[in-house]
Structures are given as C-alpha cells and as structure tokens.
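Asks: build the 3D model from these lines:
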Amino acid sequence: MNTDSHSMTRKEREQALRREAIMEAARSIFERDGYFNTTMAQIAETAEFGVGTIYHFFPRKHVLFAEIIERLIEHFISEAKLAVSTHDTWQQQLASFVKYYLSWIENNSGFHRMIYEMFYSPIPEIKPHIYDLFKESNREIYQIVHGIFEQAHDSDAILDPEFSSLMILGMMHAIADHGYLGILQRSPKDYIPRILGVIGGYYREKQ
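Replies: Down below sits the predicted model:
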C-alpha cells in the first residue's frame, strides 16, 4: 500500500485495504489462469467481495491487470537499486544485483506469464502503456548494471561497461525466459555462481 496510512481516515484505510485485497486476489488468478481465462467474478469470489465492489475500484479487467504489472515492475526496480546501493565495491554490487535478480525471477514466475501473455496476445487497451513502462524499466536496469561496470572500469578492471552489461543482462533474461517455459535444468538461483564466475573469469583473462 503506497499511501501513508497515518494521514488517512478510517474509511480511506478500509478502502485501501480492500483495493489491496482485490489486487492480491487478481494477481494470483492472472498468474495461474492468464488474463483471458480470468473473470471479474472469479476475482470477487477469491477476494471475498461482491462483483460490484471489484468494479467500484477497477471499472475494467484490463485496468486491474495493468496496475498489477505496473506495481510489480516498480517494486522490482526499487529493490534492485536498493540491492546495489548497500555495497561499496563493484564486485559486491554485481553479486548483490545478480542474486536479487535471479531470486526475484524464481519467486515471481507468474509475473512472466503475465508479461508473455500481454506481449503475444492482443490486449490493445493496455499494451502501448505497458510496453512503454517495460521499455523504461529495462533502461533503468541497464543503467544500474552499466554503473557497476563503469565503476569496475574506473578501478582498472578492464571490463568494457557496455559489453559486460549486455552480457550479464542477456544471460539473466535467457534464464527468466527458459525458466518460464520450463526448460531449465536447475532453479534460477542455481545460476548465480555461474554468472559471477563468467565475469570473474573474463576479468582474470583480461588482466
């Protein structure tokens, strides 16, 4: 809940809690059944509200779907920045980022179903908005990683920031995609030491 609860009236707090309950229920169903197989009646039943209450907060299903995706992306970005900011050296920052990213993939596999469905199925009401949001979030993630490798480059690590950023993000995107498709041989988090080992090996080779 993003609103400061201390400045809210009791009625506003109750409304905010209802909204959160609806979003949690909707997310669980969207992740399990997909956008097109989910109805507002299902969401109402899971959230234990009347259908009219759902429509009071979210007049259309695509509005609810888009807000869930938007919130997940915003949370992912803010936590990724936090994971990096708590460390000083580029090695620590990179390790923290990779661990956070792959742990998030493992713990939020349903998110990728929602993203895949949105990009590969026609949901014209929200696709342009979410596409722009997704593009911006990828730009922010790239900047986070690029900043880490710029720090490495400045400390004579001889790592090209652009290439290293693309390499790391490419590997993690592939893990996310293959994890969603169910063709990974291990869990996403099991790849953490392998990815860090690739960068470590490249660094030692350049030295």
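Asks: C-alpha from now on. contacts and neighbour counts both.
Replies: Will do.
Asks: show residues contacting stretch 23-37.
Replies: 38, 42-43, 46-47, 64-65, 68, 110-111, 113-114, 117 (C-alpha atoms under 8 Å, 6 or more residues apart in numbering).
Asks: repeat that for 10 Å
Replies: 17-18, 20-21, 38-40, 42-48, 54, 57-58, 61-62, 64-65, 67-69, 108-118, 121, 123 (C-alpha atoms under 10 Å, 6 or more residues apart in numbering).
Asks: next helix or strand past the helix or strand harbouring residue 79?
Replies: Assigned by DSSP states H and E, residue 79 falls within helix 61-85. Using DSSP H and E, the helix or strand that follows helix 61-85 in sequence is helix 90-107.
Asks: all helices for this protein, in order.
Replies: Ranges of helices in the chain, per DSSP state H, are 10-33, 40-47, 51-57, 61-85, 90-107, 109-120, 127-154, 161-181, 192-206.
Asks: here is the second sequence; please produce its structure so I can put it next to the first one:
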Amino acid sequence: MTHDEELQRKYNYPLSLVKQLITEFNPDVICGEVHPLSWELYLNERDPGGILGETQNEYPRLIFPLCEEKGIEFVPVNWFEEDVFEEGPFDRYDSEVKRRLENELHRWNEKQLLLWNKANIPFNSFEYDAVTKEMYAWLHTINPDVQNIEWNARHFIMTARVKQSIRKHKGKRILCIHGADHNYWYYESLMREKDVQVIYPLR
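Replies: Alright, predicted model coming up:
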C-alpha cells in the first residue's frame, strides 16, 4: 500500500484496486498493519482511528468491512511503543545537518517513486524494494539507535506475528497488507519459512 490518498490518486492505486486484489486472492486471513490494541478498540467501540490515531484509512474504509462481509479473519500485526518512538531519525543533529539529511531523504523518496510502475501493482516490485532497502540501510548509518527500534525491532515483531498466523492457519491463504516500504523485509523473512508459498507481487 501507499497510505497517502494523494499518492493513491496520482499513481493509480485507488482502494477499488485494493478491493479487487483482495477479492482475486480470496484470502482466509488478512494480516494487517494495525496495532492489536487498535484492533481491539475498533471491535469494542468501532473507533476507526486507533489508540494513537495511527490506523491508516484503508482499514476502516475498506479492509475491516470487507473482512466482516466475507468472513475473513483479520490479524493485527503492527507494533510500536509510544514512549520509545518519540525520537526522529535526524533529531539528534543540529538544524543545518538536519536540513541536509531531510533533503537527502527526500531524494531517496524520489528514487522510490520513479519505480512506482515497475510491476502490475503500483509500488509492488523488486526494483522498488531494492531502493527501499538501500534507503533504510542509509538511515541506519545516520541513527542506528532509532532505526533498530522503529524499523528492525518492529519488523521482527510484525513478521513473527505473521509466522504465528501461518502456523495457526496451516494450508490457508494469508494476505499481508502493509505500507510498500515493508515489502522487502516481509519477502526476505517469509521466503525463509518452510512449507510456505510466497506469492509476490500478487500480479
């Protein structure tokens, strides 16, 4: 996914396409980038925003209702701890260095966007993933403390939850939905699993 609605319009990735892809894949289970407590909040109070207002719009607008309509089990796999996610990757630097690093990150983002249409689904290609992996490796050199928590540890937990779901639902079709920057990490992690067929991209 791209969570940004403007980018969804610009790069031909509307929620109607997401719905079509979900329907085509016909999953038994969807593992989504939603915090477990935010999912609980939605179930109990129908609050769509999440515990920090972080739940992306595609979930309450499309994915949650579709799961209810089609009887798809939804598994929330996101992870964060508010108190340790406060520091940004460039916050420890002075304003001049911070501005330079922000410009460099912008250039990385532009490199990513140039590859939006390398596969049949926007932002779902090995070319996009290769640049994304390089970008996060660069970010790790800038501030490894932040990246180890906000990116690496987060992914270990997210993919661990996906693997738990795989073990629980053997032989079932499981669809992982998350921001496109996570694709490379999911793919590399899940390809190491035995007796799991990874279909990526979906088209």
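Asks: after superposition, what is the TM-score?
Replies: Remark: TM-score between the superposed chains equals 0.29 [TM-score structural alignment, normalised by the length of structure 2]; 110 aligned residues with a C-alpha RMSD of 6.2 Å.
Asks: show the buried residues in the contacts of stretch 23-37 of structure 1.
Replies: 18, 21, 38, 40, 43-44, 46-47, 54, 57-58, 61-62, 64-65, 68-69, 109-115, 118 (16 or more other C-alpha atoms under 10 Å).
Asks: list the buried residues in the helix or strand hosting residue 23 of structure 2.
Replies: Element membership of residue 23 of structure 2, judged by DSSP H and E, is helix 15-25. Buried positions in helix 15-25 of structure 2, judged by neighbour count with 16+ other C-alpha under 10 Å: 15, 18, 22.
Asks: out of those residues, which comes closest to residue 137 of structure 2?
Replies: Checking the buried residues of helix 15-25 of structure 2 against residue 137 of structure 2 by C-alpha to C-alpha gives residue 18 as the nearest, at 29.0 Å.
Asks: isn't the closest one right next to residue 175, touching?
Replies: No: the pair residue 18 of structure 2 / residue 175 is not scored as a contact, 11.7 Å apart, by C-alpha atoms under 10 Å.
Asks: hang on, the earlier thing: is it possible to export the buried residues of helix 15-25 of structure 2 to a markdown table including distance to residue 75 of structure 2?
Replies: Shown next, in a markdown table, are the buried residues of helix 15-25 of structure 2 (distance: C-alpha to C-alpha, whole Å):
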| residue | distance to residue 75 of structure 2 |
| --- | --- |
| 15 | 20 |
| 18 | 18 |
| 22 | 15 |
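Asks: helices along structure 2, start to end?
Replies: With DSSP H as the criterion, structure 2 has helices spanning 5-10, 15-25, 36-45, 58, 64-70, 95-113, 126-142, 144-147, 154-168, 183-190.
Asks: quick check: which of these is nearest to residue 76 of structure 2?
Replies: helix 36-45 (5.1 Å).
Asks: just checking, what packs against the closest one?
Replies: With contacts taken as 3 or more C-alpha pairs under 10 Å, 6 or more residues apart in numbering; DSSP states H and E, helix 36-45 of structure 2 sits against helix 64-70, strand 73-76.
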